[in-house]
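Participant: Below are the sequence and a predicted model; questions follow.
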Amino acid sequence: MTGNSSQEDLPAKATTRRSWLAPLRDDVHLSYTDLPVLACCTVSGLCDSVAFNATGTFASMQTGNTIFLALGAARLPANQPLLWLRALVSIAAFWAGCFVFSKMRHFHPHRKATLALSFVLQACFIFIAAALAQTAAVPSFGMNRLPTTLSDAEGAIRSEREDNGLSLIPVALLAFQFGGQIVMSRVLGVNEVPTNVLTSLYCDLLSDPLLVAPLSKNPKRNRRIASIVLLVAGGIAGGWIQRTSAGMSAALWLAGAIKFALGVVWVFWRSKPLPTEKSPNPAGVV
């Protein structure tokens, strides 16, 4: 009796041990999934404010980098002969991020575990870039304040020359994870908020026939406006943080913390209801 009882209790105990992981295999309910995507716009503003201030290139908005790359063919701008190289590295890393993170489509893309893993990985790339800035391992990312005097400006130019290509590392790290960010916006179906670009967003917003409709009548318009506001707010916050003694690293730590928090949020997100099972047909009616 005792032996049989222990064997009967074993599956129940095993089930109890696995139960806390079971929700991670659930797909998220798609209601309000636009909110984490919108929060990513703030991350874009924070990181791009640092990347542009440190290297003159973008980590998120690749349209500008494409123009910088094109100008490099004519050896312009004359005072930044390697700007094209930094732009190329950012574009290539962004492409790689899009390619790698897009493969998560094959592993239940709406599953809580998949979304959480994606966002946590993105946060880790930002954290590595922040650590490089914090330790001043990359001189151009280690500046604490904007240059205010001629001597400060000359020092900033000198530190850029001393980078010896090291500035390409944080640029690549940030651009790679931004590739994953825009992929996740597509996976969640929030195409009107790409998180990385504003040009098409401006066009879609201003050409919307329901531009002045009530809030409840045009959610896509609401998301576009929120996206613009949050990206600009992130850029402003990043700029002011860089003017303090905290420096560029603080803006990157904040961006990484936001992205990591979003990864945790997916773990506790509301699950998508399971499809209802069809009731048996005892009467055998066809």
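Facilitator: Yes, it's here. Computed from a predicted model, the values in this text were never measured in an experiment.

Participant: contacts and neighbour counts: CA atoms only from here.
Facilitator: Will do.

Participant: what about residue 18, how many residues close to it?
Facilitator: Residue 18 has 10 neighbours, counted by other C-alpha atoms under 10 Å.

Participant: That one and residue 228, how far apart?
Facilitator: If you measure residue 18 against residue 228 using C-alpha to C-alpha, to the nearest Å, the figure is 43 Å.

Participant: same check, this time on residue 64
Facilitator: The gap separating residue 64 from residue 228 is 17 Å, by C-alpha to C-alpha.

Participant: Show me which of those two is the more surrounded one.
Facilitator: Using other C-alpha under 10 Å as the criterion, residue 64 and residue 228 rank with residue 228 on top: 21 against 15.

Participant: Look up how far residue 6 lies from the more buried one.
Facilitator: Residue 228 sits 61 Å away from residue 6, going by C-alpha to C-alpha.

Participant: got another, please set it beside the one above:
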Amino acid sequence: MSGATILPQANNSSDQVRTTATHHRLSTYLEESLCLASRLLELELFLLALAIGIQDAISFPDFHCFASNQTGNTVLFAVGVLLDDPSGGEPPMFAISTLAVSLSFFIIGVFVTGQIANRLAISQTRGWLFFSGLGQTVLVIIAGALQLRYSELVGPNTKLGRIIIGLLAFSSGSQVAVVRGLKITDITTAMATAAYIDIFIDPRLFAGFTENRGRNRRVVFLLMLVLGSFVGAGIGKAANLGVGVLVSGGIKTVVSVMFLFNSKEDNEEEK
């Protein structure tokens, strides 16, 4: 009888040990810093650039502003403030409140995401890239669902429009902050101007294909951003613009899962 009572206790203890070991392995795995020279990581960032291109292409027709291109939004904001004359009887060129929402939520997304990563020193870890990517994806999918379901209520100067662009801008700012934390400056996933400049002032611009990885990264990044813009515009022409947002969210979902399969920092096989 005493043996019968001891056996379950032993089994429970063994199960607890296995559970603790599993949790430890999972925690260690998620805390690993990723190999920044990985080709897989490059592919993931290119796909994120594709997603951003889609978002900006579908946000401008509906909201007359961008989700991630805050240079453009800053210029449009100034133009709207100084050149739109409500007393003239003509409709405003741009919705100042919507532009302000996009600018503000993008900055908040960058600030919150960047500072969390800084404080916890997790900017290059597998778990951070995975969970922050999922968080961004949730915001994008919510925005796409709202835009798809209530398309008749979406406009450049509507409450729902400001909610949607706020979600997209926060997600875009968060994505940019996460990518900047990787310190791969050739692939920002969002801002094209610096990439254009860096390509054409590169003293090794005409080096062989395998001899200038930075140039190759910038070129592919720009191509993916442009491709995303065409994809987003094409979806908007053929269907509801909300579909484009959901496609972008789908891409971000795939990338977030892909982060779980990257090699860690001390693994040289993908360099």
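Facilitator: Nice, thanks for sending it over. Small disclaimer: the values here were computed from a predicted structure and weren't measured.

Participant: now what about the TM-score between them?
Facilitator: Overlay of the two chains. TM-score (TM-score structural alignment, normalised by the length of structure 2): 0.85; 253 aligned residues with a C-alpha RMSD of 2.4 Å.

Participant: so stretch 52-59 of structure 2 matches what in structure 1?
Facilitator: Aligned by TM-score structural alignment, stretch 52-59 of structure 2 corresponds to residues 44-51 of structure 1.

Participant: what's the average distance of the matching stretch to structure 2?
Facilitator: In the superposition with structure 2, the average deviation recorded for stretch 44-51 of structure 1 is 0.7 Å (mean C-alpha distance after the TM-score superposition for structure 1).

Participant: what's around residue 82 of structure 1, how many residues?
Facilitator: For residue 82 of structure 1, using other C-alpha under 10 Å, the count is 18.

Participant: show me the contacts for it.
Facilitator: residue 72 (C-alpha atoms under 8 Å, 6 or more residues apart in numbering).

Participant: which ones are touching residue 151 of structure 1?
Facilitator: Contacts of residue 151 of structure 1 (C-alpha under 8 Å, 6+ apart): none.

Participant: element containing it?
Facilitator: Element membership for residue 151 of structure 1, per DSSP states H and E: helix 150-161.

Participant: give me the stretch of structure 2 that the helix or strand that comes right after that helix matches.
Facilitator: Sequence order places helix 168-187 as the next helix or strand after helix 150-161 of structure 1, per DSSP H and E. Mapped onto structure 2 using TM-score structural alignment, helix 168-187 of structure 1 covers residues 162-181.

Participant: mean distance, the matching stretch to its aligned residues in structure 1?
Facilitator: So stretch 162-181 of structure 2 averages 0.9 Å relative to structure 1 (mean C-alpha distance after the TM-score superposition for structure 1).

Participant: Pull the distance from that stretch to the chain's centre.
Facilitator: 7 Å (C-alpha atoms, centre = their mean, to the nearest Å).

Participant: Likewise for stretch 243-256 of structure 1?
Facilitator: For stretch 243-256 of structure 1 - counting by C-alpha atoms, centre = their mean - the centre lies 17 Å from the chain centre.

Participant: Check stretch 74-82 of structure 2 too.
Facilitator: Distance, centroid of stretch 74-82 of structure 2 to centroid of chain: 26 Å (C-alpha atoms, centre = their mean).

Participant: buried residues in it?
Facilitator: 74, 76-77, 80 (16 or more other C-alpha atoms under 10 Å).

Participant: swap in stretch 65-72 of structure 2?
Facilitator: Buried, per 16+ other C-alpha under 10 Å, within stretch 65-72 of structure 2: 65-70.

Participant: Could you do stretch 94-111 of structure 2 as well?
Facilitator: Of the residues in stretch 94-111 of structure 2, those buried (16+ other C-alpha under 10 Å) are 94-96, 98-111.

Participant: Good, wrapping up.
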